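> please work out how this folds:
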Amino acid sequence: MELPNGIRVKNRFFKSAMSETLANAHNQPVEKHIRLYQEWAEGGAGVVVTGNVMVDRNALGEPGNVVIEDEKDMDMLKRWAEKGTKHGTCLWMQINHPGKQSPKTMSKEPVAPSAIPMGDALRSAFNPPRKLTNDEIKNLIEKYVNTAAVAKKAGFAGVQIHGAHGYLVNQFLSPHDNRRDDEYGGRLENRMRFLTEIYKGMRGNLGESFPISLKLNSSDFNRDGFTEAESITVVEKMAEMGLDLIEISGGNYEQPKMSTGTDSEVFFLDYAQKLKEKVDIPVVVTGGFRSHESMESALEKGHTDMIGIARPMALDPHLPNRIMSGDYESITTRRLTTGIKGLDEKIGPAVGNVYYAMQLKRIAEGKETQQHTNAWRPLLHLIATHGPQALKPKRRK
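Presented below is the predicted three-dimensional model:
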């Protein structure tokens, strides 16, 4: 498969981002990152996207986030990129800022486009955000660009701007979260300015041939949030500017669509079809692919240009190779349970994230993954890390 900039991807398997939470206390990448991504590179995917790399040490989404503000970790980053690009794998760094979705345990005063707090159900877990000044916005744009430049220098094969799941770029796009009355707020053209300026800065720094992709919500699934029609308009604008690939997702902490549904669902295919009628850049759908047949069908019908896979590759990092060799039928990502229905309803998505992060750690340590449905161990780990406030709905990265 060939990207618009002429870069060839060896196959149509797209390992979507999952937060590894493996960084050390100084938010630096470690040996476990190198071993984990070497395993995925050996697993056969054409594109592998890292977990979210944060651009600001004072703005973290969770413990264990990697932060890149400068080149001080260049030696480790080069080793990460070298191992992650083995066998012709395209290793792309996902670049992110949490905005107001930085928990109390991480931020005393998170920042956002406007001072709009999280909804009532999550307010106890997140401090109210402070409105960013215009100068701070410009500085954050520079941080995104700088992180991308470091990624290229280290040897990563591309970058992905995280514009989904309620993080900062998504907050700027959403009329619910962005109530500014300057050039970064109001009509959609202004609300997408933060994103377009990040992209312009990256493109100018990285060059025309370096892949830049975007992960974007199809919708926030919120009555006064970012809509499907607005999402299509944003993609059309980004494609016109030269974006190389779009990955479709949806929801945020308050509407966690990516953490709901059954194994038989393939999320966002209807939206992807509408999108593919509007733009000619590759469109990737991630979420819900479990069987060989559903993957082949989506490609044959032109519903997606690549098969986006996340959690199944936390259970089997060599899944693409197995599929291509014919040694695969389907994989089941089972729901975890404590055996207590009311508790399961409350902690399900959050504990699921911890369970898969635990599997990534096992892969990074050279161990076999452990597939089970017992929610107690990830639940206790979650509480030990974040405290009781962590028992709030969340979604995939």
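> rest of the way, CA atoms for contacts and neighbours
Fine.
> residues making contact with the helix or strand harbouring Lys274?
In the assignment (DSSP states H and E), Lys274 maps to helix 269-276. Residues outside helix 269-276 that contact it (CA atoms under 8 Å, 6 or more residues apart in numbering): 218, 228, 232, 235, 248, 283-285, 302-304.
> and that helix, how far out from the chain middle?
On the basis of CA atoms, centre = their mean, to the nearest Å, helix 269-276 sits 19 Å off its chain's mean C-alpha point.
> about what we covered before: of the contacts of helix 269-276, which belong to helices?
Those of the contacts of helix 269-276 mapping onto helices are 228, 232, 235, per DSSP state H.
> all helices in the stretch 151-300 of the chain, in order from the N-terminus.
Taking DSSP state H, counting those that start in this stretch as the test, the helices found in the stretch 151-300 of the chain are 168-173, 188-191, 193-206, 228-241, 269-276, 292-300.
> so what touches the shortest one?
Applying CA under 8 Å, 6+ apart, the set of residues contacting helix 188-191 from outside is 172-175, 178, 183-185, 230.
> before we move on, back to that, and the helices of the stretch 151-300 of the chain, which is most packed in?
Highest mean neighbour count of these: helix 168-173, a mean of 28 (counted as mean count of other CA atoms under 10 Å).
> regarding this protein, what is its longest helix?
helix 341-364.
> in that one, which residues are buried?
For helix 341-364, burial by neighbour count (16 or more other CA atoms under 10 Å) applies to 344, 347-364.
> do the same with stretch 179-189
179-180, 184-186, 188-189.
> okay, how far is it across it, tip to tip?
Start-to-end span of stretch 179-189 (CA to CA, to the nearest Å) is 14 Å.
> stretch 187-194 too?
For stretch 187-194, the first-to-last residue distance is 13 Å (CA to CA).
> show the contacting residues for Met324.
Contacts of Met324 by CA under 8 Å, 6+ apart: none found.
> for the comparison step, fold the sequence that follows:
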Amino acid sequence: MLATPLTLPCGVTLHNRIAKSAMTEAMADRADHPTNAHATLYKRWGDGGFSLLMTGNVMIDSRYLERPGNVVAEDETVLPSLTAWANAVKPTNAALFMQISHPGRQCPAIVNRRPLAPSAEKLRILGVFGTPRAMSEADIADTIARYAATARLAKRAGFDGVQLHAAHGYLLSQFLSPNTNRRSDQWGGSLEDRARFLRATLAATRAAVGPAFPIAVKLNSADFQKGGFTLEDSMQVARWLEEDGIDLIEISGGTYEQMSFLEADTQGQRASTKRREAFFLDYAREIRAAVSVPLMVTGGFRHRAAMQEALATHGIDLIGLARPACTDPDCAARLLSGEVDQIGIDESGLMLGRGPLGANAKGALAGLVNAVARVEYYVWQMMRMGRGEAPDASGRANALGYLMWYLTRSARVALARKLPGA
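Presented below is the predicted three-dimensional model:
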């Protein structure tokens, strides 16, 4: 099953069922353009057996980033470096999709203290984020046009498809959730109106790239927060996306406030689900009952048998791997050949209370530190591979060390950015 090709509704065929899911790379240059490190890293993954490579967040607007170091694709000045990135992957057998995103209120204050959002609902995490400004009709129209423009640039540069990031609490996801969308106009209220922004973005993107160019959406199965976006909401949005001509839906879940996309122990899951590897598999199975469009599930897959089972019995079409690709860039090829049955590393050394710090750290703050530390450990691995070096799985230091590395590096990169017009 893992080696079986998959043909998307637009007609593009992926040569197997293992994809490299998106992770934030934070490797852009001072102008927010991709660098040779992106080309080197993705060429390495392309040679590693994956059928599909999803880039990390590519921003549509240089004023608003997920983090300093994001690639921004908002005008033609980025085309040469985007083309070099895409061309590096062409000799491999992998398709390269650009993940297109806007952070909304999840824009660090070090980048912008007044980010845009559906409503002025501040994200209160350690004072890291500013107070958002509720988007006007002009803001909404401009942002939709920016998604389409970035997709057009991706196609011109030679990328094989795009993915609209509508999960993890970023802007498209914020419009979908009643916790972050308090609007009373046509863009808020009912689920149909909250989904209007995503559907309008998909329509504009499709018009920009044409019917034969793949468009995927990363969609939360749920926010895992009281009063938020639910599984039932996700199923209905998936139905609308299928009606609108989506080619692939990747299932994930959570927001910065509930980082289910980083944790196996998500709220509301049955005990049987927690024992399984794929965090969102039960949710994806429910969504599969609602749509026939190809589904990709990312999060927690570590054993080949579990991947095969997901494909064979749960109706999943594509297995997404992220962190294992950072410590073993050949993991897809090794799984496909049968060389290995298990991938990934033990992350306990990256966590407060379980690693070298030795403290019995608990609570929300420790959870946040742990989450950031694990993300940054894998960013460090990607940077190594971007320099042409091998991953270093022995480098698991401590959670606070990686947190400080993130904070200091983000500040340094933010200060070094060459802003438009500067």
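> what does the superposition give as a TM-score?
The TM-score (TM-score structural alignment, normalised by the length of the first structure) is 0.94; 385 aligned residues with a CA RMSD of 1.5 Å.
> follow-up on the earlier one: may I ask which two of the contacts of helix 269-276 of the first structure are separated the most?
Glu228 and Gly302 (19.9 Å; CA to CA).
> Cys107 of the second structure versus the residue in the second structure that Val111 of the first structure lines up against, what's the distance?
Aligned counterpart of Val111 of the first structure in the second structure: Leu116 (TM-score structural alignment). Applying CA to CA, the value for Leu116 of the second structure to Cys107 of the second structure is 9 Å.
> ok, and the closest non-adjacent residue to Ile144 of the second structure?
Thr201 (5.2 Å; CA to CA, 6 or more residues apart in numbering).
> oh, that last question was meant for Ile18 of the second structure, not what I typed.
Residue nearest to Ile18 of the second structure in three dimensions, not counting chain neighbours: Ile319, with 5.0 Å by CA to CA, 6+ apart.
> and the one you found, that one's in a strand?
Yes: checked against DSSP: H, G, I helix; E, B strand; the rest coil, Ile319 of the second structure lies within a strand.
> tell me the contacts of it?
17-19, 296-298, 301, 307, 311.
> go with 6 Å
Contact analysis of Ile319 of the second structure by CA atoms under 6 Å, 6 or more residues apart in numbering lists 17-19, 296-297.
> those strands in the first structure, which residues are they?
Using DSSP state E, the strands found in the first structure span residues 13-15, 47-49, 53-54, 66-67, 90-96, 111-112, 130-131, 158-163, 212-217, 245-249, 283-286, 306-309.
> corresponding residue for Ala39 of the second structure in the first structure?
In the first structure, the residue paired with Ala39 of the second structure according to TM-score structural alignment is Ile34.
> thought Trp80 was touching that match, still the case?
Yes: contact criterion CA atoms under 6 Å: Ile34 of the first structure and Trp80 qualify, at 4.7 Å.
> who has more neighbours out of these two?
Of the pair Ile34 of the first structure and Trp80, Trp80 is the one with more neighbours under other CA atoms under 10 Å, namely 25 against 20.
> show me what the more buried one aligns to in the second structure.
Checking TM-score structural alignment: Trp80 of the first structure goes with Trp85.
> what's near enough to touch that match?
Taking CA under 6 Å, 6+ apart as the test, what Trp85 of the second structure contacts is Ala39.
> rerun at 10 Å
Contact analysis of Trp85 of the second structure by CA atoms under 10 Å, 6 or more residues apart in numbering lists 34-43, 79, 96, 157-159.
> of the residues you listed, buried ones?
Buried by 16+ other CA under 10 Å: 34-43, 79, 96, 157-159, out of the contacts of Trp85 of the second structure.
> now, which of those sits nearest Leu53 of the second structure?
Checking these against Leu53 of the second structure with CA to CA, the nearest one is Leu96 at 4.9 Å.
> residue contacts, the nearest residue to Ser114 of the first structure once chain neighbours are set aside?
Distances taken as CA to CA, 6+ apart place Lys131 nearest to Ser114 of the first structure, at 4.5 Å, with adjacent residues excluded. For Lys131 of the first structure, the contact set (CA under 10 Å, 6+ apart) comprises 100, 110-116, 178-180.
> do Arg35 of the first structure as well
The contact partners of Arg35 of the first structure, by CA under 10 Å, 6+ apart, come to 41, 79-80, 83-84, 361, 363-366.
> please redo it, this time with the cut-off set to 7 Å
Contacts for Arg35 of the first structure (CA atoms under 7 Å, 6 or more residues apart in numbering) come out as Ala364.
> and what of Gly99 of the first structure?
Counting by CA under 7 Å, 6+ apart, Gly99 of the first structure has contacts 110-112, 167-168.
> how close does it get to Gly44 of the first structure?
Gly99 of the first structure is 34 Å from Gly44 of the first structure, where distance means CA to CA.
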